[in-house]
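A.B. asks: after the sequence you'll find the predicted model.
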Amino acid sequence: MADAPQDVAHGVTPHLVEAEIGHARPNSVHNPRSNMNNAVGRAPIEEMLEAGVNVGLGNDGFSMNMMQEMKAAYLLHKLALADPRAIPADLVLNMAFQQNAHIIDAVFRPFAPTFPPVGELSVGAAADIVLLDYLPPTPLSSGNFPWHLIFGMDAHHVNSTMVAGRWLMRNRQLLIIDEARIHARARELSEALWKRM
């Protein structure tokens, strides 16, 4: 198996990360807020990248707000390493977009060889698109976009989403689920769960 990609879940246990790095191009998903919440440590992102690990960005179910996850990844390593240069904004975006797409492809392509490419806007790609309503307080350019995304934009700016060419939300209206029914059922189930605890 040494020639096949291996997966590292959180990458917060250094000796396990080192063991996995011995494999060809392992994949790891960094979940900063979940790791902080559970006090399990901090993944050594820069070292992992230098060693050839594909490091993506996830949330481990902590919340579904990847913009907050990007902000946490950007700030956590600066604090932990006492270095304001640690994990720059463009690296965070690379993890969230390019690396995540690479990991999805590496993990799922063997099972779905005809699945369209992800992580790119091109003919034949999966057409996963998020549209935001964002009025930048300062000029927005390709040079400062990473900081606008990390510090200016948030989930409340999301207006519409498309997955595999299908609109899931348009103008902030969910099109494929009954949100009110799901919220009511979630409240009902959570009350039952709390009574059992």
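C.D. replies: That came through fine.
A.B. asks: C-alpha from now on. contacts and neighbour counts both.
C.D. replies: Will do.
A.B. asks: buried sites along stretch 152-166?
C.D. replies: By 16 or more other CA atoms under 10 Å, the buried positions in stretch 152-166 come out as Gly152, Met153, Asp154, Val158, Asn159, Ser160, Thr161, Met162.
A.B. asks: which helix of this protein spans the most residues?
C.D. replies: helix 179-196 (DSSP state H).
A.B. asks: give me the distance from that one to the chain's centre.
C.D. replies: Centre-to-centre, helix 179-196 and its host chain are 27 Å apart (CA atoms, centre = their mean, to the nearest Å).
A.B. asks: now the strands for the chain?
C.D. replies: For the chain, the strands defined by DSSP state E cover 7-8, 27-30, 54-57, 129-132, 158-163, 166-170, 173-174.
A.B. asks: got another, please set it beside the one above:
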Amino acid sequence: YLLHRLANHDPRVAFMEAPQLLLENNAKICERQFGIRLGELAEGRPADLAIMDYQPPTALSEANFLGHLIFGLVDATVDTTVCKGKILMQGKKIVSMDEERVAARSRELAPQMWQRLQAL
């Protein structure tokens, strides 16, 4: 909601409009662009979700959930992700690749990449 206010230079965008901006409009945009219905967990729909590792600084309730969603979860780390019903990340580890091997290879190739960038 803050980005919307900033991008449109519109201070009238209120905190209470955030659920529609975040939870409804994004799903409608995706449906229009990609032709699939998103935004709810239901039979026959893509089962895409992220489970966050979030330790709320205040009690979490129905009354303050939106505040936690907008201001708290933004800094939370992702623990688990599911895409089309398939677990891609679990326990903060990508299940389909050896992250340590990828990181080691990245460290190996980094000097070459920096040389190429400096040559530009």
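C.D. replies: Great, that's in hand. Small disclaimer: the values here were computed from a predicted structure and weren't measured.
A.B. asks: would you pull the TM-score for this pair?
C.D. replies: With the length set by TM-score structural alignment, normalised by the length of structure 2, the two chains reach a TM-score of 0.71; 116 aligned residues with a CA RMSD of 2.9 Å.
A.B. asks: separation between the aligned partner of Leu168 of structure 1 in structure 2 and Ser106 of structure 2?
C.D. replies: For Leu168 of structure 1, the aligned position in structure 2 is Leu88, judged by TM-score structural alignment. Note on Leu88 of structure 2: its distance to Ser106 of structure 2, by CA to CA, to the nearest Å, is 21 Å.
A.B. asks: between these two, who's got more neighbours?
C.D. replies: Leu88 (17 against 12; other CA atoms under 10 Å).
A.B. asks: Val78 is in contact with that one, correct?
C.D. replies: No - with contact defined as CA atoms under 8 Å, Leu88 of structure 2 does not count as touching Val78 (11.4 Å).
A.B. asks: need the residue closest to the centroid of structure 2.
C.D. replies: In structure 2, the centroid-proximal residue (CA atoms, centre = their mean) is Ala50; its distance is 7.3 Å.
A.B. asks: quick one: it from Ala119 of structure 2, how far?
C.D. replies: Distance from Ala50 of structure 2 to Ala119 of structure 2, by CA to CA: 40 Å.
A.B. asks: and for Leu41 of structure 2?
C.D. replies: 50 Å.
A.B. asks: neighbour count: these two, which is higher?
C.D. replies: Remark: of Leu41 of structure 2 and Ala119, Leu41 carries more neighbours, 11 against 7, as counted by other CA under 10 Å.
A.B. asks: show me what the more buried one lines up with in structure 1.
C.D. replies: In structure 1, Leu41 of structure 2 lands on Leu121 (TM-score structural alignment).
A.B. asks: for Ala50 of structure 2, same thing?
C.D. replies: In structure 1, Ala50 of structure 2 lands on Val130 (TM-score structural alignment).
A.B. asks: please apply the same query to Leu23 of structure 2.
C.D. replies: Aligned partner of Leu23 of structure 2 by TM-score structural alignment: Phe97.
A.B. asks: then Val78 of structure 2?
C.D. replies: Using TM-score structural alignment, Val78 of structure 2 lines up with Val158 in structure 1.
A.B. asks: OK, contacts around that match?
C.D. replies: By CA atoms under 8 Å, 6 or more residues apart in numbering, the residues touching Val158 of structure 1 are Val130, Leu131, Leu132, Asp133, Arg172.
A.B. asks: of all these, which comes closest to Val92 of structure 1?
C.D. replies: Using CA to CA, the shortest approach to Val92 of structure 1 within the contacts of Val158 of structure 1 belongs to Val130, at 18.0 Å.
A.B. asks: now Lys71 of structure 1: closest residue in space that isn't a chain neighbour?
C.D. replies: Among residues not flanking Lys71 of structure 1 along the chain, Ile150 sits closest, at 5.2 Å (CA to CA, 6 or more residues apart in numbering).
A.B. asks: ok, the one you found - how many residues close by?
C.D. replies: Using other CA under 10 Å, Ile150 of structure 1 has 21 neighbouring residues.
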